[in-house]
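Enquirer: test case, fold it:
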Amino acid sequence: MAELTVTIDTEQQRQAISDSFAKLDPRYLVKNPVLFVVELGTLIGLLLTVVPGLFGATGSRVYYAIITVLLAFTVLFANYAEAYAELEGEAQADSLRALQTETEGKVLEDPEADLEAIDEDDYEAVESDTITQGDVVFVDEGDIIPRDGTVVEGSASVDESAITGESEPVIRQSGGDRTSVVGGTEVLSDSIKVEVTSEEGESFLDEMIGLVENAQRQKTPNEIAMTILLSGLTLVFVVAVGTMFFFGEYLATFADGFAGLDIAELVALLVALMPTTIGALLAAIRVAGMTRVTRRNVIAKSGRAVEAAGDLDALILDKTGTITTGERVAQDFHPLGDADDGDVVRASYQSSLYDETTEGRSIVKLAEKMNGAEPVTESDQSDAAADEPGSAIEAPRSVSVDLDGADLSEENFVPFSAESRMSGIDLDDGTEIRKGAVDAVEEYATSVPGKLRQESNRISENGGTPLAITVDKQVVGIIELQDELKPGIANRIAEIQKMGVETIMATGDNQRTARWVADQVGIDEFHAEFDPEEKIELVEDIQADGKLVGMTGDGTNDAPALAKADVGLAMNAGTNAAKEAGNMVDLDSNPSKIIEVVGIGKQLLMTRGSLTTFSVANDVAKYFVLLPAILAAAIPGLAVMDVLNLSTPASAVTATLVYNAFIIPLLIPLALRGVDYEAQSGAQLLRKNLIVYGGGGLIAPFIFIKAIDVLFVALGVFQ
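Expert: Okay, the predicted model is just below:
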């Protein structure tokens, strides 16, 4: 799966630095209470630098200047983290914007004109920006689709690599759920008529660009809750540290050699105790989570959708296209009654020679392979085994039969119809050959072997689809079709289950096929013979139990369920109704992508939780560093807490602020990349979080602050 290309050049990095200074505006920083308080502390430090004796301060101008600079760096580094993350989001928007191309469109004067007979006299070539919603355009082989729309007639192979990054062309055709086309993509073969569904500036790409740009600036519910928590903690620390000033004045009345608490040191203590690390990285984590989703060619309409993906309790998966490849291919031929292998292979080949469906082409290929007895190579076996256990290819049986199709006429081919549910061919000698659904063939045939149902049930129980084949209304055998499992799908579903997400398969297939597929991939629950309308009922039932649910879909009938689900991943190739209903759109139109989205959502929440744990643990450690250093002169008993034995109080304050400022840029790569995430239970993740990030957050300040203090001593600073 290709990813959107995102590049950040030197000029953009300079822009991020410039934005860091622009974000110093108090009207902007007030939205982040932690950094707003740090900025106020910076202003107090600046005042003390200019007027050292202000507020009764007793330190030197140089000391206050150092504190001011370190506090300023703390705010700037925090602003840079957010600016750089937003820069990645803007770069992704630019990468989408670069896909927009202006081209000509062939607007039909008569939208009802026969597609096969359209020539230059039937349309007017105009610039794409003059085409309006509702116009019907003719797009021929080699043409660029001028505007987003719906295929109303015809079928064509379309190159969507500019949008998805995938080189494999896709089929877009009228009817069904694969009608949507995107402006700027190229028709590689055939021709189609497209009804334009968007006005200038309102195309799919325009909408996606807007979503990417706006999503970077919208706080998610969890982030809002975190901001409220940080605001509360900040208020508590402001009150506590403000009270300490008066406590220091009281101690100075009877403690010899103690002149009270310096206002600059109190500011430093406040900044050190506040959760500045997570306060500085919170926005960067949010933006980076959106960026990771976009890089997987998934456009999230809000950060809420990404977070919801991380909190999902249940995931509804369709069988076809999500768990299986969606393409049924011929696996074997089974003779019935008096017929032998040769009779079934010959009849299947003749009835499918002009059948251009995937099933038809696979039947012809298998018949030719069995007649030629093509061997299966070791590489074929190893490739299949690597894709999925138990999927090794078996060599087809050797059947000697005359497959000469020279005497077969395409004019005699009988195409599939929804009414008969069969297709076939009428031979020149009057022989009628038909293949189709077992129950349809039973009604059509005059001679039906007793084992037809038994054999067809056995095939269904093994996950296959049986097609009965008749010659002159006598059933001669069954063609076994298999909808193959997607490579590695069982492992991916197992990973989702390790995350604590229940997996549910909803399919229109029969109970036997659904049960076989569910058993093969380890699905927790499955629903067979499921109508699309029942999906919304399933979503509502799960939500009624207080659970968050996700699902995928691409059709208009999926739209209600996509809108109702907490995470609705719509396919780019699907209908406009589905794309509007979902809160995510997959540019690759790969339904199994939702499994990756869940992982990204989990990683986002894990990253925020891990860095919050690290930040709080940092604050605890800095408390035991600063408090003894500042108050030891007045309260000798606190000396037992001075585990670092720092050289001077001034060195302790400065070293702590140096660490506090520079830990932020050191953690920016982790915030943007996300913590390493493995599919584990909640208890395992919590234990790992506390040990790695909680323990690391406690130990790191002691190590680095002591190292900085040793450096100060070596340089003769604060002596």
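
Enquirer: C-alpha from now on. contacts and neighbour counts both.
Expert: Noted.

Enquirer: host element of residue 600?
Expert: Per DSSP states H and E: residue 600 is located in helix 593-631.

Enquirer: residues in contact with residue 267?
Expert: By C-alpha atoms under 8 Å, 6 or more residues apart in numbering, the contact list for residue 267 reads residue 41.

Enquirer: return the distance of the helix or strand encompassing it from the chain's centre.
Expert: Assigned by DSSP H and E, residue 267 belongs to helix 263-273. Computed by C-alpha atoms, centre = their mean, to the nearest Å, the chain-centroid distance of helix 263-273 equals 42 Å.

Enquirer: tilt between the very next helix or strand once past it and helix 593-631?
Expert: Following helix 263-273 in sequence order, the next helix or strand is helix 276-295 (DSSP H and E). Helix 276-295 runs at 170 degrees relative to helix 593-631, counting by axes from the mean of the first three to the mean of the last three C-alpha atoms, to 10 degrees.

Enquirer: so what does helix 276-295 touch, helix or strand wise?
Expert: Other helices and strands packing on helix 276-295, by 3 or more C-alpha pairs under 8 Å, 6 or more residues apart in numbering; DSSP states H and E, are helix 33-50, helix 61-97, helix 204-215, helix 221-252, strand 298-300, helix 303-310, helix 593-631, helix 649-673.

Enquirer: buried sites along the helix holding residue 600?
Expert: By 16 or more other C-alpha atoms under 10 Å, the buried positions in helix 593-631 come out as 593-595, 597-631.

Enquirer: to check against the first, give me the structure of this:
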Amino acid sequence: MMSKKTPKMTDSLDLGKVFGQSIRRLSPKDLARNPVMMVVGVGTLVTFLLGLTHLAQGEPAGLDFAICAILLFTVLFANGAESVAEARGKAQAGALRATRKDLKARKLDGDQHKEVAATDLRRGDRVLVKPNELIPADGEIVTGAATINESAVTGESAPVLREARTDNSGVSAGTKVLSDEIVVEVTVDPGNSLLDRMIALVEGAKRQKTPSELALSVLLAAMTLVFLIVVVTLVPFGGFVGATPSYSVLVALLVCLIPTTIGGLLPAIGIAGMDRAMRANVIAKSGKAVEVAGSIDTLLLDKTGTITLGDRKATAFETVQGVAPGTLRDAALLTSLADPTPEGKSVVALARDKGSDVEAAEGTEFIEFSANIRMSGVDLPDGRILRKGATDAIRKFVTENGGNYPQETDRLVDRVAKNGATPLVVAEGNRVLGVIALSDVIKSGIKERFAKLREMGVKTVMITGDNPVTAAAIAAEAGVDDFIAEATPEQKLDIIRKEQAEGRMVAMMGDGTNDAPALAQADLGLAMNSGTQAAREAGNMVDLDSDPGKLLQVVEIGKQLLITRGSLTTFSLANDVAKYFAILPALFVTSLPALDALNILNLANPMSAVLAATIFNALIIPVLIPFALKGVQFKPASATQLLRRNLLIFGLGGLLLPFAAIKALDLMLTVVI
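Expert: Coordinates of the predicted model:
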């Protein structure tokens, strides 16, 4: 079960297993996946062989073996970074595997059913699930409704309602039915369920390099090749000036000049990005999805549940001329007594707060809301007929009963709508009493979050089915950049395509089958776990909490991934400058005394200079592992501001830190050597 609390890096971390995994990654097959570390690995072998050769010839081999040991630790530290990142996910995978283990299913065959292993189920099979039983496979409820405990997947203990033929019909393997029987149609084959994907993702087994990670890997490989050529040319140059350098020292120079720091940390950064998404209870189907989240230009957000709390609340009663406030208040209460919706309950609460104490008399007949008539109400024993509903529905009701619909009602409706609320008109027989204002409550802090996204260059667009007047009022209050009113699923798809045609990366969320085309079209599609299977399959991320507001957090996680990678790359490249000033003078200072001018660190001797630089090169990787796993602190800013911050902190810091560290190591080595 995943916890909402983010564990510390050492939680559930077996250091022995991490070390063992780092050793196993020394195999040529694993090293070949990372060209930079492969060069370090080859260098380790070369210096070891050079040491053995010098020993056989009776020559000193201490420097050879010292460099060999340091390079070995460099590779182990780099492997350890990736192993630690994966180990954190594997600690979660054990609980997930336990959830899946030994699941059984009642497979339906006509009117009969037989018990089979969950692993034998295939797409299209139907299973019967009874109370207190685990759902054996991902699927859609086709018959019935039930409350389900999804804590094994989401970490939340509060049960949720899932019902057939609604947008909340999707269920996941390993979740528990608490009430009622349901029939579930399996929608995935074995190995492709949400639980299977979660296990694979947290273990890092199926993590593939993202496009920018591949591009950076190619750049690092090219830089490594360039420095390899440069170092090889130093051999004939040394012979020309009469100072052929030690091959072990040349290997040390090569390893110090190539971008070993970012080369060693790059896999860990990618895995940690997916891990951060996982800890936010978001399943990313690939590392690319997390990376894309950091490159989003346009964010499409549904109003209900994302920008607003989702449940409208009665906030005011507006009476027409000649109607006493108490008359409207009491009528609104009576029409809402049997209304089980949050809106209906809020009308009752508001009326009670304003002093209404009426109760339904015996013989009162309640008229439930119907989508056809778009109103509800009561027929009282004394002959009064009370109704509340949409403007056009009440207008029709009043006129059909021989009354007049006053123009003042339209003015009240417009005023309520302009304030961002939804108007409900209340009538008694053929007379309009007034309007109830149902307000969408804007989520706390949402305006500030949109402001942060704007600072990052992300455009926010609210999509709603409300009329343009109401939509404009809510958009202004929430602080979004734009809005689309009276939107249809087709319009969502058209908006995404239009934005993409203009070169923008688009993200959106959805939970229904009608959202599937737009989720598939968007660069980042965040599907709700409570939604339909079609929506979950179409999106490239699934929010286990089914919280529409999570889309904002996902964008921040993606931004942090890109910022972390850029920051550590800048730091790594800046490191090379200091190591250049440490090793290069040590190579040729004997034959070319003028090179001593480059010895700005005033290092004691060539041997200590080489060892100090190489030791620093190895130690900086484990020092930066916490940064790679936790991520560089995220602060909303423009691309220019981020570049300036990177250069100032990680560029200048990466340039100055090695000078101080190498000098300190040199002083310690002079005592030992």
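
Enquirer: quick one: map residue 28 of the first structure onto the second structure.
Expert: In the second structure, the residue paired with residue 28 of the first structure is residue 30, using TM-score structural alignment.

Enquirer: report the separation between that match and residue 21 of the second structure.
Expert: Applying C-alpha to C-alpha, to the nearest Å, the value for residue 30 of the second structure to residue 21 of the second structure is 11 Å.

Enquirer: between those two, who's got more neighbours?
Expert: Using other C-alpha atoms under 10 Å as the criterion, residue 30 of the second structure and residue 21 rank with residue 21 on top: 18 against 13.

Enquirer: name the helix or strand for the aligned partner of that one in the first structure, please.
Expert: By TM-score structural alignment, residue 21 of the second structure lines up with residue 19 in the first structure. For residue 19 of the first structure, the element it lies in under DSSP H and E is helix 10-22.

Enquirer: following element in sequence after that helix, please.
Expert: Counting by DSSP H and E, the next helix or strand C-terminal to helix 10-22 of the first structure is helix 26-29.

Enquirer: got the buried residues for that following helix?
Expert: By 16+ other C-alpha under 10 Å, the buried positions in helix 26-29 of the first structure come out as residue 29.

Enquirer: check which helices and strands it sits against.
Expert: Identification of packing neighbours for helix 26-29 of the first structure by 3+ C-alpha pairs under 8 Å, 6+ apart yields helix 33-50.

Enquirer: just checking, what packs against the helix it packs on?
Expert: Using 3+ C-alpha pairs under 8 Å, 6+ apart as the contact test, the elements touching helix 33-50 of the first structure are helix 26-29, helix 61-97, helix 221-252, helix 263-273, helix 276-295.

Enquirer: out of those, nearest to residue 317 of the first structure?
Expert: Set against residue 317 of the first structure and scored by C-alpha to C-alpha, those come closest in helix 276-295, at 19.4 Å.

Enquirer: mean per-residue distance, the closest one to the second structure?
Expert: Superposed on the second structure, helix 276-295 of the first structure shows a mean distance to its aligned partners of 0.5 Å (mean C-alpha distance after the TM-score superposition for the first structure).

Enquirer: so which bits of that helix are buried?
Expert: Residues of helix 276-295 of the first structure classed as buried by neighbour count (16+ other C-alpha under 10 Å): 276-295.

Enquirer: for the aligned partner of residue 711 of the first structure in the second structure, grab the count of nearby residues.
Expert: Residue 711 of the first structure maps onto residue 668 in the second structure, with residues paired by TM-score structural alignment. By other C-alpha under 10 Å, the residues close to residue 668 of the second structure number 13.

Enquirer: before we move on, the earlier item: the helix holding residue 19 of the first structure vs the second structure, average distance?
Expert: Here the mean offset of helix 10-22 of the first structure against the second structure after fitting is 2.4 Å, by mean C-alpha distance after the TM-score superposition for the first structure.

Enquirer: shouldn't residue 531 of the first structure be in contact with residue 537?
Expert: No: the criterion here is C-alpha atoms under 8 Å, and residue 531 of the first structure misses it with residue 537 at 10.5 Å.

Enquirer: what do these two both touch?
Expert: When C-alpha under 8 Å, 6+ apart defines a contact, no residue borders residue 531 of the first structure and residue 537 alike.

Enquirer: dump the residue contacts of the counterpart of residue 194 of the second structure in the first structure.
Expert: Aligned counterpart of residue 194 of the second structure in the first structure: residue 204 (TM-score structural alignment). Contact analysis of residue 204 of the first structure by C-alpha under 8 Å, 6+ apart lists 148, 182.

Enquirer: please apply the same query to residue 81 of the first structure.
Expert: 280, 281, 284, 665, 668 are the contacts of residue 81 of the first structure under C-alpha under 8 Å, 6+ apart.

Enquirer: state the distance from the aligned residue in the second structure for the first one to residue 129 of the second structure.
Expert: Residue pairing (TM-score structural alignment): residue 280 of the first structure is matched to residue 264 of the second structure. Counting by C-alpha to C-alpha, the separation of residue 264 of the second structure from residue 129 of the second structure is 49 Å.

Enquirer: ranges for the strands of the stretch 351-500 of the first structure?
Expert: For the stretch 351-500 of the first structure, applying DSSP state E, counting those that start in this stretch gives strands covering 413-414, 422-426, 432-437, 464-471, 474-485.

Enquirer: lovely, talk soon.
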